[in-house]
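Novice: Below are the sequence and a predicted model for it; my questions follow.
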Amino acid sequence: MTEPDFDALFAAATAVRARAHAPYSSFAVGAALVDDAGGVHAGCNVENAAYPVGTCAEAGAIAAMIAAGGRQIRAILVLADSPAPVTPCGACRQRIREFARPDTPIVSAGPDGVRARYTLEQLLPASFGPEHFVHGA
């Protein structure tokens, strides 16, 4: 499999981050992923006054991928303006796990470029996934 185009993911995450709805935290996040067919899908965080019902950028990107017919994440890039690299929250790591392989690249970026690169296995070791279910039992 060829290396994903991280420049395209960075551009998509930058564009969608500008549209984030973050009036409470002022912490805008953009995420972009590439699916198994090469499609790029992006999402931004959408906060809500009732904090638990907000949506993370990664969740938005995954929903966009599913809505477009994609089923496999080849790579994902998360972009936020923070002194330290920003990685997906625990819930989003599990969301990514549903559609990605252990070696799937998860890239953390800031406005000036890539800051860190991980694999899903590094961020969510010994994880629980779809293969743990016994189908047809």
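Specialist: That came through fine.
Novice: going forward, measure contacts and count neighbours with C-alpha atoms only.
Specialist: Will do.
Novice: Just want the most central residue of the chain.
Specialist: Centroid-nearest residue in the chain, with Cα atoms, centre = their mean: residue 58, separated by 3.4 Å.
Novice: what's the burial count for the residue nearest to it when sequence neighbours are not counted?
Specialist: Counting by Cα to Cα, 6 or more residues apart in numbering, residue 58 lies nearest to residue 31, which is 5.4 Å off, once chain neighbours are set aside. By the criterion of other Cα atoms under 10 Å, residue 31 has 33 neighbours.
Novice: In addition, the following structure is provided for comparison:
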Amino acid sequence: MEAPEKNELVAAALAVRQRAYAPYSSFMVGAALRCEDGSLHVGCNVENAAYPEGICAEAGAIAAMVSAGGTCIVEAVVCGGGSAPCTPCGGCRQKLREFGAPTMRIHIVNAEGAILLTRTLSELLPDSFGPSNLGHGG
């Protein structure tokens, strides 16, 4: 990812993280996705008093992308708090795989925007099951 594009994607994840609804855990997460057409889509985590009913930031960003007509993620940023990397949960890794190739890069940043690590989707979700397994897309 080129520096201006990376900065834009990181800035979008940082900004949306500030709008997260996390009254129970106080763990705010933001995600930003870049589609193949260059458009950006963001999402933040939304907790719920019935804990399993919360929404992850990545899922929110994917929903925003789909509602805008996007179908292909080429790069993503996930921003959490603290010093440990906030990688996508297992469910979100699979959700990202629905719209991204195994080679898609996912950058994990801290609350200040410093990149803590970068992984491909295949590194986070090896031997994944995706649309191509069902005869759709790549």
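Specialist: Cool, the structure landed. All figures in this text were calculated on a predicted structure; none of them were measured in a lab.
Novice: so how far is residue 17 of the first structure from the residue nearest to the centre of the first structure?
Specialist: From residue 58 of the first structure across to residue 17 of the first structure, the span is 11 Å (Cα to Cα, to the nearest Å).
Novice: I'd like to know how far the residue nearest to the centre of the first structure sits from residue 35 of the first structure.
Specialist: Residue 58 of the first structure is 13 Å from residue 35 of the first structure, by Cα to Cα.
Novice: cool, and residue 23 of the first structure?
Specialist: 30 Å.
Novice: Looking at these two now, which is surrounded by more residues?
Specialist: Neighbours per residue (other Cα under 10 Å) separate residue 23 of the first structure from residue 35, with residue 35 holding more: 24 against 12.
Novice: I'd assumed residue 65 was in contact with that one.
Specialist: Yes: counting by Cα atoms under 8 Å, residue 65 is a contact partner of residue 35 of the first structure at 7.1 Å.
Novice: buried sites along the helix or strand hosting residue 14 of the first structure?
Specialist: Here residue 14 of the first structure, judged by DSSP states H and E, is contained in helix 6-17. If you call a residue buried by 16 or more other Cα atoms under 10 Å, then helix 6-17 of the first structure has these buried ones: 6, 9-17.
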